[in-house]
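Engineer: For reference, the sequence and a predicted model appear below.
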Amino acid sequence: MSTEKMMEGKVAIVTGAGRGIGRDMALLMAAEGAAVVVNDLGVSVDGGESGETPAAEVVREIESRGGRAVASYDSVSDWVAAGRIVQCAMDSFGRIDAVVNNAGILRDRFFFNMSVDEWRAVIDVHLNGSFYVSRAAAPHFKTQSSGAYVHMTSTSGLIGNYGQANYGAAKLGIASLSKQIAMDMKRYNVRSNCISPFAWSRMIGSIPTETPQQQARVEKLKKMEAGKIAPMAVFLASDAAHEVSGQIFAVRANEIFLMSQPRPLRGIHRGEGWTPQTIAEHALPALKSNFYPLETSGEVFSWDPV
């Protein structure tokens, strides 16, 4: 097994890196040789002020281990502020090699009760934030003809969950954003991939547990360590993943899954075209056996993690 540090000489930005999954990714990036911009607003799960400085604490931890890091307190959900996050890397370390879009909030509520503010807040942080930070880094990646994006998607978007219309829409949007970035930036030797993490975090701890199904889902997630996600992030950000782009990986405890992406399942043709009546009479019976059930993420991943 190689002992070479996979991020030696690299500079990485990790957003939402003050706690949880982001913190573990920042620490491992640094342990693998990267200089790290530890970005975190220091806010609560719902986006409110917490008055803490977790980013600074992570920086101190990295430096105490002989690594290099700098704290950033700008918001990913603001275009100008996101630009400052990237500029922080350039000012502090002179370049940027990897962006990990991890910052996130939850405002779970059933769709029929969800407010416009709850919708916008989650979309702004997850989807807009991933675009803003990625877009700010793009000119630097183009100039140096290298770079890697790692985005965090979720089975809440890829599969579905109750009470997460805002979060699921944002996370499925991120999967598509990653694919488009991979296609547009391929000519500049820039890669873009997604991780769909299963891990206990402050965000997961805020999920409502009003039903036995919700309680079982959260209890299962409590057993999954946030640190298990970091190795995949480091790999995707490193040169070892130079052939990997446009993919979605789910990481659940010691399991790694390559997730499917939408492709045609079955098609039917009618020479004279279709009417609403013939769709009901002929198309529906032919296609129905391939319909996807309304399953939640927990129902699809129904076995215990190993």
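Structural biologist: In hand now; what should we look at? For clarity, every value in this text was computed on a predicted model and none was experimentally measured.
Engineer: C-alpha from now on. contacts and neighbour counts both.
Structural biologist: Fine.
Engineer: what ranges do the strands span in the chain?
Structural biologist: 11-15, 35-39, 69-72, 98-101, 147-152, 190-198, 248-252, 255-258 (DSSP state E).
Engineer: packing partners for the fourth one?
Structural biologist: When you say that, I think you mean strand 98-101. With contacts taken as 3 or more C-alpha pairs under 8 Å, 6 or more residues apart in numbering; DSSP states H and E, strand 98-101 sits against strand 11-15, helix 129-144, strand 147-152, helix 230-237.
Engineer: Take this one as well and set it beside the first:
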Amino acid sequence: MTAELCAGRVVAITGAGRGIGREHALAFAAAGARVVVNDLGVVGQSQMFDAPAALNEPGTPEEVVERIRQAGGEAVAHTGDVATWSGAASLVRTALDAFGGLDVLVNNAGILRDRMLVSMTEAEWDAVVRVHLKGHFAPLRHAAAYWRQQAKSGRPVAARVVNTTSGAGLLGSVGQGNYAVAKAGVAALTLVAAAELGRYGVTVNAIAPAARTRMTEQAMPELVARPERGFDTYHPGNVSPLVVWLGSTESAGVTGRIFEVEGGRVSLADGWRHGPAVDVGRRWRPSELGPVIGALLGKAAPPEPVYGQ
């Protein structure tokens, strides 16, 4: 990764005090970007995730900013709640006030409240949907308004949005109904935003990462280091090179796509498509549909298994 890849670009990253978000911030700074580091976390305790103390490693946006500055980069901290309208708006304002613009938005902030559906509470559902889904939409909405204004004023726009979905959102995950639904919503939001914002010079893509973080150490304990691969396969930093590339001007023309990334592997997720069909040319009678549906299922590829099934 060369410093020229994102030289001078202004990048706002949500949930960047720890884990994957922190790695994104450091990687963008190393590639020459000026970074707005958003997070609600405080030292020794995360306001975004209920986890044992051992998993809540110290990490605040200010600490990430200091690391970037010590390495010769430029960064500022933002501690607003991006799942609120005002917090998302202030994220964009922070980028404009500190660096005079915004080129890249990386939506990364998230939480878990894992529970089987029969045991899940309303609060657990609402919290996860709020942070993941509204926490993606609200920053995107405010950033998009800025980019539209720039485009209508005749200024060139080469903006990028990188959202964060997951395998749970693409395939489902047992015990994570709230999280899976929210991440599926992020995938759909990515497709809609890519279609709507392309006219303003904005591309929108999403990643579905597999990495060891505070969110996955309990939910996915199998994400451990694999020395036989020659490197830590599930280190969160492995995800960031793809995000940096997607945030660069080199990724122009790549939009509305979802990439799965794990260790040194990058793949393109192949989502819902129109499959086999039968058209009878009139309203169906329920008694007719048994063999018709059987034939359609016989022609279609079997679905991928739900995680944890």
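Structural biologist: Received, thanks. The structure displayed is predicted, hence computed values, not measured ones.
Engineer: Would you pull the TM-score for this pair?
Structural biologist: Overlay of the two chains. TM-score (TM-score structural alignment, normalised by the length of the first structure): 0.89; 288 aligned residues with a C-alpha RMSD of 2.1 Å.
Engineer: re earlier: can you redo the helices and strands packed on strand 98-101 of the first structure as CSV with mean neighbour count and distance to Met25 of the first structure?
Structural biologist: CSV is the format used below for those (neighbours: other C-alpha atoms under 10 Å; distance: least, C-alpha to C-alpha, whole Å):
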stretch, mean neighbour count, distance to Met25 of the first structure
strand 11-15, 29, 7
helix 129-144, 21, 17
strand 147-152, 27, 11
helix 230-237, 22, 4
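Engineer: Select, out of the ones you listed, the one closest to Gln214 of the first structure.
Structural biologist: strand 147-152 (22.1 Å; C-alpha to C-alpha).
Engineer: Can you state the residues of the second structure onto which that closest one aligns?
Structural biologist: Under TM-score structural alignment, strand 147-152 of the first structure corresponds to residues 159-164 of the second structure.
Engineer: Mean per-residue distance, that stretch versus the first structure.
Structural biologist: Mean deviation of stretch 159-164 of the second structure relative to the first structure after superposition (mean C-alpha distance after the TM-score superposition for the first structure): 0.4 Å.
Engineer: for Asp114 of the second structure, what are its contacts?
Structural biologist: 120, 124, 175-179, 219 (C-alpha atoms under 8 Å, 6 or more residues apart in numbering).
Engineer: for those, which one is nearest Asn163 of the second structure?
Structural biologist: Taking those together and measuring to Asn163 of the second structure by C-alpha to C-alpha, the closest member is Tyr179, at 14.8 Å.
Engineer: Tell me how many other residues crowd the closest one.
Structural biologist: Counted with other C-alpha atoms under 10 Å, residues neighbouring Tyr179 of the second structure total 30.
Engineer: Dump the helices and strands packed on strand 98-101 of the first structure to a markdown table, plus distance to Ile21 of the first structure.
Structural biologist: Converted to a markdown table, these look like this (distance: least, C-alpha to C-alpha, whole Å):
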| stretch | distance to Ile21 of the first structure |
| --- | --- |
| strand 11-15 | 10 |
| helix 129-144 | 16 |
| strand 147-152 | 10 |
| helix 230-237 | 7 |
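Engineer: Out of those, which is closest to Arg68 of the first structure?
Structural biologist: Closest among these, once you apply C-alpha to C-alpha, is strand 11-15, at 9.5 Å.
Engineer: which helices and strands does the helix ranked longest in the second structure pack with?
Structural biologist: Of all segments of type helix in the second structure, defined using DSSP state H, the longest is helix 177-197. Contacts defined by 3+ C-alpha pairs under 8 Å, 6+ apart place helix 177-197 of the second structure against helix 122-129, helix 135-152, strand 159-164, helix 167-171, strand 202-210.
Engineer: what comes up buried for the fourth one?
Structural biologist: Put plainly, it is helix 167-171 of the second structure. 167-170 (16 or more other C-alpha atoms under 10 Å).
Engineer: Pick the one among the residues you listed closest to Gly264 of the second structure.
Structural biologist: Using C-alpha to C-alpha, the buried residues of helix 167-171 of the second structure come closest to Gly264 of the second structure at Gly167, 16.8 Å.
Engineer: which non-adjacent residue is nearest the closest one?
Structural biologist: Ala208 (5.9 Å; C-alpha to C-alpha, 6 or more residues apart in numbering).
Engineer: Could you measure from the aligned residue in the first structure for that neighbour over to Met152 of the first structure?
Structural biologist: When the first structure is aligned by TM-score structural alignment, Ala208 of the second structure is paired with Ser196. According to C-alpha to C-alpha, to the nearest Å, Ser196 of the first structure and Met152 of the first structure sit 6 Å apart.
Engineer: same thing with Phe112 of the first structure?
Structural biologist: 26 Å.
Engineer: Kindly report the same for Ala56 of the first structure.
Structural biologist: 23 Å.
Engineer: cool, and Phe110 of the first structure?
Structural biologist: For Phe110 of the first structure, the distance to Met152 of the first structure - C-alpha to C-alpha - is 23 Å.
Engineer: Same question for Val58 of the first structure.
Structural biologist: 20 Å.
Engineer: Same check on Gly51 of the first structure?
Structural biologist: Counting by C-alpha to C-alpha - Gly51 of the first structure and Met152 of the first structure are separated by 25 Å.
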